[in-house]
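Peer 1: Sequence and computational prediction follow.
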Amino acid sequence: MKPHLLLAGLLALLLTACGKPEPIRIGFIGGLSDRTNDTGEAARNALMLAIEQRNATGGIDGRPLEMLVADDGQEASLARKAMSALIAGQPAAIVGPYTSAVAEAILPQADQAGIVLLSPVITSMQFVGKDDMLIRLNRSTRDNAGDYAQQLIGRGISRLAVALDVRNRAFSASWLDELRASYPALGGEILTVVEFHSAASTSFSDIADQLLDAAPGGLLFIANAVDVARLAQQVRKRSTDVPLAAVEWASTEQLLELGGRAVEGLLVAQSHNRDDPGARFTAFREAYKARFGREPGYTAIATQDAAIVLFDALARQSRALPLKRAIIEGGPYPGLQQDIRFDRFGDSTRKIHFAEIRNGAFVLVP
């Protein structure tokens, strides 16, 4: 598979020859061809919309923004090739990646090239507190696992079986490590952990059997939306009442569309409030729906926040101020639902919102 790139070099030369200002190139890297590509497509769409809106108001200092798009294929070797192609396009910064496994693969390239990676969603602890070219707009797996532990114990779920996708091990292993620290501290017990490699051929019926053989009080899925939907369907063939939960990675519209009745009652965290009536969020939501014909998912919303940060920092950046410093020192930034601030390492945090799936929709719960 070849990375899909908008080749900007020739266009830049033509624009310069016509006396027009050279565009500022913004890279994007995400999963666009994998079977779980809804998160990548939503993120790409959000950045495309943000660039269109910024260009409609004059760009940045009169320079238009131009988007370079690369498909990471959700696989390390493909991601590194995609990253190399992006770097060759000389972007001012790259928005992405969207999984910790891809971040692990491409961050050394970003560090070597001195190009900022602005990741809207990754959470793995291996990226926290590091002085590198990665800027994170999300919380950490430690934050999320601790909040899940409280939710599960608060619901009377003190015996847990866990299914874990090792294809994105940088995320899933970090999440499990943090759960093993927080859940038992509150009186919970992890009875069994069933690992699997996400693929179309994965036998989710066997995984469901292994999970339920432990006689748990609840199940937790550390996996993407497609796999959570398939797991839930197999579990519900065997048990109609065992409580289900999934980590925030699964919190996309695909979970609702593919899970159907099997995911009713499932608990999942979200990085945004879908019912927020605030003006900034409402304006973005309506613009996204008008442009793409569907609701923005969590990666779209987080990507819009990343665009807000990036465009503001680019507008303030001077030749003497590297972009990473401009981003870190520039906040707070007015995100869609909260102000965004960074520590000295470029780490941020977000509020968390828990929801249950009821009647085919995410419904916020206390």
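Peer 2: Here it is on my side, so go on. Worth saying up front: this structure is predicted, and the values here are computed from it rather than measured.
Peer 1: hey, let's count contacts and neighbours off CA atoms from now on
Peer 2: OK.
Peer 1: What segments of the protein are strands?
Peer 2: In the chain, the segments counted as strands under DSSP state E are 24-30, 65-71, 93-95, 116-119, 134-136, 159-165, 189-196, 218-222, 244-246, 267-270, 333-334, 339-340, 353-358, 361-364.
Peer 1: so how far is the first one off the chain centroid?
Peer 2: For strand 24-30, the gap between its own C-alpha mean and the chain's C-alpha mean amounts to 16 Å (C-alpha atoms, centre = their mean, to the nearest Å).
Peer 1: same thing with the last one?
Peer 2: Relative to its parent chain, strand 361-364 has a centroid offset of 19 Å by C-alpha atoms, centre = their mean.
Peer 1: and what of the longest one?
Peer 2: What separates the centre of strand 189-196 from the centre of its chain is 24 Å, taken as C-alpha atoms, centre = their mean.
Peer 1: ok, and here's another one to check against it:
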Amino acid sequence: MWSPVPQVGFDCTLAFEEDSSVRTQAIDQAAATVRRRLSVIAIGVATVLLLGAGWGSRGRDTQPIRIGLAGGLTGSQSFLGQAQQEGVMLAVDQINAKGGIAGRRIDVVSEDDQFDPSRAAAIAQRLISQDHVDAIIAGTNTGTALVYAKACEAAKVPLIVSFASDNRITQGKQWTFAVDTGVKEDMQAVVAFAKQHFQRVAVTYDDDAYGQAARDFTLAELKSLNMTPLAVVAMPDGSLDYGPQIARLQSTGAQIVVAGDGGSNVAQMAKNMVQVGYEPLVMGPASLAFVSMIDIGGAAVEHKVWFTDSIDSSNPAFVTFAKAFGAKYHQNPQTGFEPLAYDSMGILAKAIKQAGGVDKSAVQQALTNIHYAGASGKAGTEISFPAATHRRPGAGINWRWVTNGKFENVPANLLANPTALAGKP
């Protein structure tokens, strides 16, 4: 039986709108899918770029920290540059073996300035402008250290000077820090010791910029203590016969000679003194602690030449350092230069860690506030950089001498009563 089909009105407009709505939803869904996929691709690309730029999966910078290292590796005093290189690289090896600083290894860019200030100027610019180092350790003598300081101050790059001791290097500086005591602090310690134990004091100095600075600091300190030197004698650099100068010293009857000289010249002076039977105690700054003093002076310098130094054989940190140094280089550190360089890198690493990275201003501020118990210096003292000097305070000074052909601590009983060694006037 036929049943009529109900009449249903067909609205073309509604059908078109419904169809358009469906299409619009489909298009929107497709667009959203494309956007999600593009976002995923963008994130992936960004991740690859960040990884390539040195960022790890946790958002941490893993690029190597670049440290410039410059000193005199060749020339007559190349042992200074070699000592700096050995001390710094020992510290770098130890830091990298423990994962670096916050996961970032240290890379060192090393340069030989040959103790030449003009060469040092070119090296400083290359390290700063081309190698883009994060900080610099440099300056194995006064002339080059002054050049590096000038360049780093201008570029606002942190500079650590391991052992150049002229106080002008850090004077008035903001970005330059010296790990060793200055010649001013050294001579203050020498003069204070002379004042405490001796009555008759004479002064010698190398006739160069460093020696003249040592002389001026010595005379100023003597004056502040109401002491007048019996003689002030210039010592020509590199002479093999200091007879005329020694004759003048001997005529005064000085018990102690305060020597603002280098180790080689003092060694030759000591030999000439023995030849004429005049053997006062000779005391001076760390510049006497050159291995050449032992090589040239031999028995003449044994027990008769005392100097301030940054090695203290009783310092546990130095003992640990010396063992590691011997294991790496198959020799013992001979002077204070190696541990000073080692501490230079240790201090810089601590400052970078405290700064949370290599932002130069943050590292500079961390260095300004640093307190570091290092392998160099007297046991129980810390390295810091007072705002007025940016140089290690004189409290880290220790007294050393030559005994059995080696540098060692002066025994405590002789520090208390050194007059027995101030012999033959």
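Peer 2: Everything's here; your move. Keep in mind it's a predicted model, so treat the numbers as computed, not measured.
Peer 1: Once they're superposed, tell me the TM-score.
Peer 2: Overlay of the two chains. TM-score (TM-score structural alignment, normalised by the length of the first structure): 0.83; 341 aligned residues with a C-alpha RMSD of 2.7 Å.
Peer 1: quick revisit: any chance of the strands of the first structure in CSV, with distance to L314 of the first structure too?
Peer 2: Below are those laid out as CSV (distance: least, C-alpha to C-alpha, whole Å):
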stretch, distance to L314 of the first structure
strand 24-30, 9
strand 65-71, 11
strand 93-95, 9
strand 116-119, 12
strand 134-136, 14
strand 159-165, 37
strand 189-196, 42
strand 218-222, 36
strand 244-246, 37
strand 267-270, 29
strand 333-334, 13
strand 339-340, 16
strand 353-358, 31
strand 361-364, 36
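Peer 1: can you put those in a markdown table and add mean neighbour count?
Peer 2: Output for the strands of the first structure, formatted as a markdown table (neighbours: other C-alpha atoms under 10 Å):
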| stretch | mean neighbour count |
| --- | --- |
| strand 24-30 | 25 |
| strand 65-71 | 23 |
| strand 93-95 | 25 |
| strand 116-119 | 26 |
| strand 134-136 | 26 |
| strand 159-165 | 22 |
| strand 189-196 | 17 |
| strand 218-222 | 25 |
| strand 244-246 | 24 |
| strand 267-270 | 24 |
| strand 333-334 | 17 |
| strand 339-340 | 16 |
| strand 353-358 | 19 |
| strand 361-364 | 18 |
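Peer 1: These: which one's closest to R261 of the first structure?
Peer 2: With C-alpha to C-alpha, the closest approach to R261 of the first structure among these belongs to strand 353-358: 9.3 Å.
Peer 1: Could you tell me where that closest one falls in the second structure?
Peer 2: Using TM-score structural alignment, strand 353-358 of the first structure corresponds to residues 398-403 of the second structure.
Peer 1: Residue in the first structure paired with G326 of the second structure?
Peer 2: Using TM-score structural alignment, the partner of G326 of the second structure in the first structure is K289.
Peer 1: The match of strand 353-358 of the first structure vs the first structure, mean deviation?
Peer 2: On superposition with the first structure, the mean distance recorded for stretch 398-403 of the second structure (mean C-alpha distance after the TM-score superposition for the first structure) is 2.3 Å.
Peer 1: From F362 of the first structure, how far off is the match of G326 of the second structure?
Peer 2: Noted for K289 of the first structure: a distance of 18 Å to F362 of the first structure, by C-alpha to C-alpha, to the nearest Å.
Peer 1: Provide a list of residues in contact with D343 of the first structure.
Peer 2: I328 (C-alpha atoms under 8 Å, 6 or more residues apart in numbering).
Peer 1: Nearest residue to the residue nearest the centre of the first structure in space, please, no chain neighbours.
Peer 2: With distances taken as C-alpha atoms, centre = their mean, V121 lies nearest the centre of the first structure, 3.4 Å away. In space, and not counting its chain neighbours, V121 of the first structure is closest to N138: 5.2 Å by C-alpha to C-alpha, 6 or more residues apart in numbering.
Peer 1: And for N409 of the second structure?
Peer 2: Spatial nearest neighbour of N409 of the second structure, excluding adjacent residues (C-alpha to C-alpha, 6+ apart): R400 at 4.4 Å.
Peer 1: and if you look at A306 of the first structure?
Peer 2: Residue nearest to A306 of the first structure in three dimensions, not counting chain neighbours: P120, with 5.9 Å by C-alpha to C-alpha, 6+ apart.
Peer 1: how many other residues sit next to the corresponding residue of the second structure for the one you found?
Peer 2: Alignment note (TM-score structural alignment): P120 of the first structure maps to S162 of the second structure. Close neighbours of S162 of the second structure, defined as other C-alpha atoms under 10 Å, add up to 29.
Peer 1: Give me the distance between S162 of the second structure and L348 of the second structure.
Peer 2: To L348 of the second structure, S162 of the second structure is 11 Å away according to C-alpha to C-alpha.
Peer 1: swap in Q82 of the second structure?
Peer 2: Counting by C-alpha to C-alpha - Q82 of the second structure and L348 of the second structure are separated by 19 Å.
Peer 1: Looking at the two, which is more packed in?
Peer 2: Taking other C-alpha under 10 Å, Q82 of the second structure and L348 do not tie; L348 has more neighbours (23 against 19).
Peer 1: so what corresponds to that one in the first structure?
Peer 2: For L348 of the second structure, the residue aligned by TM-score structural alignment is L310.
Peer 1: Look at the residue nearest to its match when sequence neighbours are not counted and say how many residues are nearby.
Peer 2: Excluding the flanking residues, the one nearest L310 of the first structure by C-alpha to C-alpha, 6+ apart is I327, at 7.1 Å. Counted with other C-alpha under 10 Å, residues neighbouring I327 of the first structure total 26.
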